[in-house]
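[1] After the sequence you'll find the predicted model.
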Amino acid sequence: MTATADSPTVRLTARGAQTRERIVTAAAELMYVRGVGATTLDDVLAAGGVSKSQLYRHFAGKDEVVRAVVELMGQRVIEREQGTLGRVSTMADLREWRDALVEGNALRHGAYGCALGSFASEVADHDDVARSALLALFAEWEELLAGAMRRLRESGALPADAPVERLATGLLGALQGGYLLAQTARDVTPMATSLDMALAHIESLTTG
């Protein structure tokens, strides 16, 4: 079996790393907008400005490209959420997190949905490696939400017995469902409503 850049035994040169990055970035942009199934490797080659030999020097086929895209998109999402959820310590902060997500999605009228949710819907049933990576990313996202719930509890905004892990799961589910409904409707209103309902439940538990 031919080694690829995804193998731990392969060391990339600076030029090789740049080429790989162009491939993955181009594939990520195409797959997010068009979908994984509708994006061909020829599309990626054209968008990335690379040759077929360059692509196959780094990836054995489309599955490996998709897995690299999942890694890239996951990194972007988690870094964004670390920056916003990491600052949440009050209900007002949580509302600001909600507003930022809704406003960002409104800029494209709900189109394309959540990057991780969209990829999960396309690859989870067909690629266990990609599914496992997405599962870990969603778990990391859920833990960021749970961390925010814990800070609310520690500050006294939530009662000591507030089920922070369950609240985090419910909030992430409301967010992902909201993204899907907004994507289908091409209208961000269902996403805003889903999150508002989830936050209303959390607020109903507040002690202040």
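    Nice, thanks for sending it over. On a predicted model such as this, the values are computed, not experimentally measured, just so you know.
[2] contacts and neighbour counts: CA atoms only from here.
    OK.
[3] Just want the most central residue of this protein.
    The residue at the geometric middle of the chain, judged as the C-alpha nearest the mean C-alpha position with Cα atoms, centre = their mean, is Leu116 (3.5 Å).
[4] Next one: that one from Gly35, what distance?
    Using Cα to Cα, to the nearest Å, one obtains 12 Å as the distance from Leu116 to Gly35.
[5] Repeat that for Glu21.
    When Cα to Cα is the yardstick, Glu21 and Gly35 sit 19 Å from each other.
[6] ok, now Lys52?
    Using Cα to Cα, one obtains 21 Å as the distance from Lys52 to Gly35.
[7] next up, a second structure to put side by side with the first:
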Amino acid sequence: MTIADSTTTRRLTARGAKTRERIVTAAADLMYVGGVGATTLDDVVAASGVSKSQLYHHFTGKDAVVRAVIDLMGERVIERERDALGHVSTFAGLRRWRDALVQNNALRNGAYGCALGSFASEVADHDEIARRALSALFTEWQDLLSGVLRRLQDSGALPAEAPVEQLATGLMGALQGGYMLAQTAGDVAPMATSIDMALAHIESLSAQ
């Protein structure tokens, strides 16, 4: 389910869909790197190569563009996490997931942080529709982590009484906090440490 502005839900021609996609993709790149507040619609027009009238044909204003960007970024993140976590059922698999996230973030020395976290910090307090969409995306991501922990329970690697939902919340918190610390430090070491501490706690509950 997306939160795209209602003016974009009508049937689009192939050309119209391509134009809209160009606008949203350009806006996503600008807002992720430069921030939502610093990105103007004029910036989006220039980066996408469309006219302002074309932009307003598809979107009523900046809030609508931001919501479409959240849809796009959310789809990218959740698809990536489904691929990474969908079949993980061992602690070693969780560690590989951790390694991939840290290594990918290291390519930017922690810059820009998590796409969803960055958007949440800028818009959640000002746009209730966007806040709900971001909350749903974080819930979906956390559910993927819960699924891994349940599979660990099913295999006997975690005891049946392990609080799966709470552990998944803690792991998500460590991940998002780690992204923020890496961003401010310009170094992924704090991110690695944050996730490692959460995983070490989960592993300490391993059934004997």
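    Arrived safely, thanks for sending. Everything numeric in this text was worked out from a predicted model, so none of it was measured.
[8] So after superposing, what's the score?
    Once the chains are laid over each other, their TM-score by TM-score structural alignment, normalised by the length of the first structure reads 0.96; 205 aligned residues with a Cα RMSD of 1.2 Å.
[9] quick revisit: higher neighbour count, Lys52 and Gly35 of the first structure?
    Neighbour totals were compared for Lys52 of the first structure and Gly35, and Gly35 leads with 16 against 13 (other Cα atoms under 10 Å).
[10] Which helix runs longest in the first structure?
    Longest helix in the first structure, counting residues (DSSP state H): helix 128-154.
[11] Superpose on the second structure and give me the mean offset of the following helix or strand past it.
    Proceeding C-terminally, helix 128-154 of the first structure gives way to helix 164-185 as the next helix or strand, assigned by DSSP states H and E. Here the mean offset of helix 164-185 of the first structure against the second structure after fitting is 0.3 Å, by mean Cα distance after the TM-score superposition for the first structure.
[12] Mind listing what's buried along helix 164-185 of the first structure?
    Residues of helix 164-185 of the first structure classed as buried under the neighbour-count rule (16 or more other Cα atoms under 10 Å) are 164-165, 167-183.
[13] again with stretch 12-19 of the first structure
    Residues of stretch 12-19 of the first structure classed as buried under the neighbour-count rule (16+ other Cα under 10 Å) are Thr19.
[14] Stretch 154-165 of the first structure too?
    Buried positions in stretch 154-165 of the first structure, judged by neighbour count with 16+ other Cα under 10 Å: 157-158, 162, 164-165.
[15] Okay, helices next: where are they in the second structure?
    Counting by DSSP H, residue ranges of the helices within the second structure are 14-34, 41-48, 52-58, 62-85, 91-106, 115-123, 128-155, 164-185, 189-204.
[16] Nearest to Thr8 of the second structure, out of the ones you listed?
    Taking Cα to Cα as the criterion, helix 52-58 is the member of those that comes nearest to Thr8 of the second structure, at 5.5 Å.
[17] Would you check the span in the first structure matched by that closest one?
    Aligned using TM-score structural alignment, helix 52-58 of the second structure spans residues 52-58 in the first structure.
[18] which residues touch the matching stretch?
    Taking contacts as Cα atoms under 8 Å, 6 or more residues apart in numbering, the residues outside stretch 52-58 of the first structure that touch it are 4-6, 19-20, 23, 45.
[19] The same query, at a cut-off of 7 Å, please.
    Surrounding stretch 52-58 of the first structure, the residues in contact under the criterion Cα atoms under 7 Å, 6 or more residues apart in numbering are 4-5, 20, 45.
[20] swap in stretch 95-104 of the first structure?
    Residues outside stretch 95-104 of the first structure that contact it (Cα under 7 Å, 6+ apart): 84-85, 188, 191-192, 195.
[21] now those as JSON lines including distance to Arg11 of the first structure and neighbour count?
    Compiled in JSON lines, the contacts of stretch 95-104 of the first structure are given as follows (distance: Cα to Cα, whole Å; neighbours: other Cα atoms under 10 Å):
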{"residue": "Thr84", "distance to Arg11 of the first structure": "34", "neighbour count": "19"}
{"residue": "Leu85", "distance to Arg11 of the first structure": "35", "neighbour count": "23"}
{"residue": "Val188", "distance to Arg11 of the first structure": "44", "neighbour count": "26"}
{"residue": "Met191", "distance to Arg11 of the first structure": "43", "neighbour count": "25"}
{"residue": "Ala192", "distance to Arg11 of the first structure": "45", "neighbour count": "22"}
{"residue": "Leu195", "distance to Arg11 of the first structure": "44", "neighbour count": "26"}
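[22] Which single one of those residues is nearest to Leu137 of the first structure?
    Out of the contacts of stretch 95-104 of the first structure, the one with the shortest distance to Leu137 of the first structure is Leu85. That distance is 15.0 Å, counting by Cα to Cα.
[23] give the contact list for that closest one.
    Neighbours of Leu85 of the first structure in contact, by Cα under 7 Å, 6+ apart: 97, 144-145, 148.
[24] farthest-separated two in those?
    For the contacts of Leu85 of the first structure, the maximum inter-member distance is 12.1 Å, found between Trp97 and Leu144 (Cα to Cα).
[25] which of the two has more neighbours?
    Regarding Trp97 of the first structure and Leu144, a neighbour count based on other Cα under 10 Å identifies Leu144 as having more, with 20 against 17.
[26] Trace that one over to the second structure, please.
    With the correspondence set by TM-score structural alignment, Leu144 of the first structure lines up against Leu144 in the second structure.
[27] Kindly provide the distance from the closest residue to its match other than its chain neighbours to Ala27 of the second structure.
    Counting by Cα to Cα, 6 or more residues apart in numbering, Leu85 is the residue found nearest to Leu144 of the second structure once chain neighbours are left out, at 6.5 Å. According to Cα to Cα, Leu85 of the second structure stands 28 Å off from Ala27 of the second structure.
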